[in-house]
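Enquirer: Task: produce atomic coordinates for the following.
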Amino acid sequence: MMKKIILLLIGFFIFMSSCTDGFEELNTDPKTPIGQTDPSFILPTALNSLMNHHVYTGAVNENQLGTFSQYFAKYDYTNENIYDFRGNMFDTHWGSLYRSIAVFRDIARLVEVAPYNNGLSQSALNNRKAVSEIMEIWCFHQLTDQFGDVPYSEAAQSPDIVTPKYDKQSDIYPDLIKRLGAVVESIDTSAEGFGPTDVFFDGDMNRWVVFANSLKLRLAMRLADIDPSVASTAVNEALTAGVLDSNNDNIKYYFNTANAFMSPLRRNDGEAGWVDVLICETFTDVVNEVEDPRRWYMMYGWGPEDKPFNGYPLTYQTKGEFPHGDWGYAFLGWNFRYGDERDYPWAHILIDYAEVEFLKAEAVERGFIGGDAALHYTNAVTASLEYWEVGSDAITTYLSRPDVAYATAEGTWKQKIGTQKYIAFFPQSSEAFAEQRRLDYPALTPPVLVSGQLTQADIATRLPYPISEVNMNPINTTAAIDGIGGENSITTKVWWDVN
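Expert: The predicted structure follows:
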């Protein structure tokens, strides 16, 4: 028996030694994209997945920024209107952004790998890596603006780092600005990029340069209160390098007819599926006060006759306790309709000409650049009105209103710019949430509780770290929470929010 066992063992080792040359190939999953898929094929899927999540506000475990910016209010799950979120509410949002970062890094790695690099010049390879770099920066910018201190230097760096440390936002922001400058320098606009699989710009690297510069301008102005010197320098660098200069340059992602709805916002809003998310009363009050003509394009005004654009209040009360019924409140309008009811796709804006002009107006007021703040403000409001297809006569009438015109509108430049910027951002909840915190206008509404009302100090100013991080990365998450005062609170302010 012993001889048989020895002979079997010898045979086994001989067999194994003869197979070692093909061991790696045999043990590589041909279905996995890592190292096996053309990055040109990964890019459009990665962008679509990222944009769908970024836009899809209000659903269970999805992006809650529509509630935080008070663009939208919940009609069924009204506990979320008063910031009473379910335990794992922010896990998906956090995870989606970090998964996207990992994918964009893998795309940058794969462009250098044979056979995907064959026939491409080094300039073309650099351009493809630049696309991934810009999208990675955009993801980190979203994360740190919304959560504050987040994993950055160790995030998605290695499979061996499963509990990355948290970096201070004060370190992250300057590095993102530096990286944007470097990535623009790396782009050769005369060389090819990803071509038609680049679903943003169809391979036009000039557009990626403008995107990066405009994003740098946005990030620079976020630092205007906390570090004006760095902000001023970066603002001028971005403007010199070239930013958006018309609505034709707007950076946007088109949701095509393959989607069930042209806009992911419609999947649980108004007529689409069920009446779960409505336009928030905070937003309708702002646009109603100035009789903003964009109301007719942004929303359906199916409220009561004396107040057709009737927003839903931020309250914990049930819908049965309100008088107007299921169709008595404003919800998303024609521009967000079903795919088969429009002859062109709806697009979600990442950054547009209106925002750039608002930033220029602010930069003039702060002394970062020369020029006419009123002119940039007027350009910004006009660009937004034109984007929403408001007619020229209505635009002229609107801009001449004393409560809209820069010279006569109420308040400081912060109030004037902040209020109009809030309207123009709709429905870009992430940027509305960020700029309202930074400029402090318009004032958001404290939610109404069953037994009282929250105060202005209780307005949300950041997203809490998700439960998954608290449980799976406890040492680093606890250190991050200690660094912001010891509570994983939605009312703790991020670093650049100093007012």
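Enquirer: switch to C-alpha atoms for all contacts and neighbour counts from now on
Expert: OK.
Enquirer: shouldn't Gly325 be in contact with Asn310?
Expert: No. Using CA atoms under 8 Å as the test, Gly325 is too far from Asn310 to be in contact (11.7 Å).
Enquirer: Between those two, tell me which one has more neighbours.
Expert: Neighbours per residue (other CA atoms under 10 Å) separate Gly325 from Asn310, with Asn310 holding more: 26 against 11.
Enquirer: Confirm that one sits in a strand?
Expert: No. Secondary structure of Asn310 (DSSP: H, G, I helix; E, B strand; the rest coil): coil, not part of a strand.
Enquirer: what about it, distance to Ser123?
Expert: Using CA to CA, to the nearest Å, Asn310 is found at 54 Å from Ser123.
Enquirer: this one next, for a side-by-side:
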Amino acid sequence: MKIKYKLYTAILGMGLLFSACTDGFENINKEYLPDLDPAESDLVFALKSGSTYAGAHLHQRIKNINIDCFSQYFENGAINRTWAPNDGYNIDYWSDHYRWLLHANSSIEGTKDSPEKINLNSVARIWRTYMQSQFLDFFGPAPMPTTKGENSAYIELKDQYTFFFKELSEASAAINTDKGFVSKSTQDIIFQGDLGKWQRFANSLHLRLAIKLSEIDPTLCAQEVTNAAKAKGGLMIANSDNAKGPIMSNGLWGQQYNYFMYQQSWGSKEVMTTTMEKIFTNLGGIAFNEEAKKAPAKLDPRGTKYFAPSVKGLWQGIPPGLNASETATDKPLLDSMAVDYAYLSPVWIVKNNTKPIDLLMYTEVCFLMAEANERGFVASGSAEEWYNKGVTASMEAWGVAAADITTYLKSADKNGWGTSAAYGDAAGNGNTKLEKIITQKYIANFPDVALEAWNDKRRLNLPAFVTPRYTSPAAGTYPLDKNIQNPNNFISRMAYPQQEVFVNKDKYEAGVALLGAGGDKTSTPLWWASKRSNYCTSNVN
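Expert: Next comes the predicted model:
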């Protein structure tokens, strides 16, 4: 109880005294949304910033250059393909995250004693949990400022997750859907004032976080999965419940769908990896439906909606972890990256600059429930029913014909890793039910929810990934043995900003100790992934 109390008061303390961030804070509020109550203004600011990485600067540097690479959704440039930490980028995320959290905490603190603002308070608590959980997935144990404004201790992940579950349960239960919480529905950029959707988002986020404990604490995982599934308001029930962060789309820097800007405005191709190529190839048994000089005969119908054939007409991926200094082997591939490899579809993904950013979708909830049922964490429907719902919802969202969906779900054709779409087909390596579930979840979350793809890779070593050819010695210790069943071949976290060594040295060192023997390296697993579980049965390299 003492730990929980300290964590709770420390988090709330951000809204009271944080000497590094409070100078001119009232003016920031007035300039941002001058006509709103300060608590509402703070929440609106946190919603906008936390849902979009506050624009292109952090989205490119944290999501696109780091997380998209770690999840093998894209091979998009030289900066972090070998996992070497970029301290400047990490400092920016660290600093901005705590600024966003300050606004959420100020909203919570300003409404906690006002029963008439319980909905505003609840939404702010839910959103704070979303932002902080994303941040911890990137770095690991992190500090919380105290009410004295001093540099704070790093809090271990186990205690933060305990706090998250409590927060989400209480906040969801406290919501009164008969009343509002913002002065105008447009101030709620996520759900436009729909508190029923906020409840379902909270419970679905609870489910996401609970499943993450499947390996480290199966008992707690099962308990919290059940709590999430049975919570007031229920889980997301359709694609219309999807949580999205809207883009201002005014053509200014960072105010458009960022992948559109990277590829269409800048001309920098977001290139498919060989991992994605293997996942899509032959899956579902449906014929390739685009013109191309080189392509698989059969392809998951989402494959060409995600990636268009290259400039040369080639629907193929590039290997991850290439080393430009290997002039005989890797450099020629990198030099031809813009013309030889499939890239983000300009017809479906980046056809305009207005696409909102997906945060948590109904399809993910379906696959979370499929896994929970398959592994005995909950009994709610059947794993196959949830799996089929998830595949169908994903296909429908991308305009796949109903007849093709039916064909797909019956197909025993194996993809490049040995996985088929039909839930009942168990033949061959790489084709367990869990491999099917996580493969489909991986596909459905593309491209915006790459963090969850990386989370599943760290937690389960699924789906199968191509091992990188090279990793930077500055990143961590990796065997590079080309064994796809060895979780140690894949990145586990991002290193802390090195400014922490200077401004928060003692507590930084205590935080590093919470990581365990590996220290502050990208190869050190986070608490919930520390079992180094491997569920990959594919024997394809």
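Enquirer: Superposed, what's their TM-score?
Expert: After superposition, the two chains reach a TM-score of 0.83 (TM-score structural alignment, normalised by the length of the first structure), with 453 aligned residues with a CA RMSD of 2.9 Å.
Enquirer: neighbours of the equivalent of Asn258 of the second structure over in the first structure, just the number please.
Expert: Under the alignment (TM-score structural alignment), Asn258 of the second structure maps onto Pro264 of the first structure. Per other CA under 10 Å, the neighbour tally for Pro264 of the first structure reads 22.
Enquirer: Assess the claim that Pro264 of the first structure and Val55 are in contact.
Expert: Yes. Counting by CA under 8 Å, Val55 is a contact partner of Pro264 of the first structure at 6.3 Å.
Enquirer: Just list the residues touching Ala409 of the first structure, thanks.
Expert: Contact analysis of Ala409 of the first structure by CA atoms under 8 Å, 6 or more residues apart in numbering lists Pro402, Asp403, Lys416.
Enquirer: doesn't the first one fall inside a strand?
Expert: Looking back up the chat, that one is Pro402 of the first structure. No. Counting by three-state DSSP, one finds Pro402 of the first structure to be coil, located in no strand.
Enquirer: Thr408 is in contact with that one, correct?
Expert: Yes. Contact criterion CA under 8 Å: Pro402 of the first structure and Thr408 qualify, at 5.3 Å.
Enquirer: Which residue ranges of the stretch 51-200 of the first structure form strands?
Expert: Secondary structure of the stretch 51-200 of the first structure by DSSP state E, counting those that start in this stretch: the strands cover 72-74, 150-151, 166-167.
Enquirer: brain fart, the stretch 251-400 of the second structure
Expert: 307-308, 343-344, 357-360.
Enquirer: Of these, which is nearest Ser169 of the second structure?
Expert: Proximity to Ser169 of the second structure (CA to CA) singles out strand 357-360 among the strands of the stretch 251-400 of the second structure, at 17.7 Å.
Enquirer: helices or strands next to that closest one in the packing?
Expert: helix 38-52, strand 243-245 (3 or more CA pairs under 8 Å, 6 or more residues apart in numbering; DSSP states H and E).
Enquirer: how about the ones you listed in JSON lines, adding mean neighbour count and distance to Ala517 of the second structure?
Expert: Below are those laid out as JSON lines (neighbours: other CA atoms under 10 Å; distance: least, CA to CA, whole Å):
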{"stretch": "helix 38-52", "mean neighbour count": "24", "distance to Ala517 of the second structure": "32"}
{"stretch": "strand 243-245", "mean neighbour count": "21", "distance to Ala517 of the second structure": "37"}
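Enquirer: Next, format these as JSON lines and append distance to Lys4 of the second structure.
Expert: Supplementary listing: those in JSON lines, determined by distance: least, CA to CA, whole Å:
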{"stretch": "helix 38-52", "distance to Lys4 of the second structure": "24"}
{"stretch": "strand 243-245", "distance to Lys4 of the second structure": "29"}
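Enquirer: So for Tyr5 of the second structure, which of these sits nearest?
Expert: Relative to Tyr5 of the second structure, the nearest member of these by CA to CA is helix 38-52, separated by 23.3 Å.
Enquirer: can you count the residues close to Asp171 of the first structure?
Expert: Look at Asp171 of the first structure: counted by other CA under 10 Å, it has 12 neighbours.
Enquirer: mind listing what it touches?
Expert: Per CA under 8 Å, 6+ apart, neighbours of Asp171 of the first structure: none.
Enquirer: Determine which residue in the second structure is aligned with it, please.
Expert: In the second structure, Asp171 of the first structure lands on Asp159 (TM-score structural alignment).
Enquirer: do the same with Glu487 of the first structure
Expert: Using TM-score structural alignment, the partner of Glu487 of the first structure in the second structure is Gly519.
Enquirer: One more: Tyr300 of the first structure?
Expert: By TM-score structural alignment, Tyr300 of the first structure lines up with Ala308.
Enquirer: Tell me if I'm right that its match and Ile349 touch.
Expert: No. Ala308 of the second structure is beyond contact range of Ile349, at 10.0 Å (criterion: CA under 8 Å).
Enquirer: Neighbour count for these two, which is higher?
Expert: Just comparing Ala308 of the second structure and Ile349: by other CA under 10 Å the higher neighbour count belongs to Ala308, 25 against 19.
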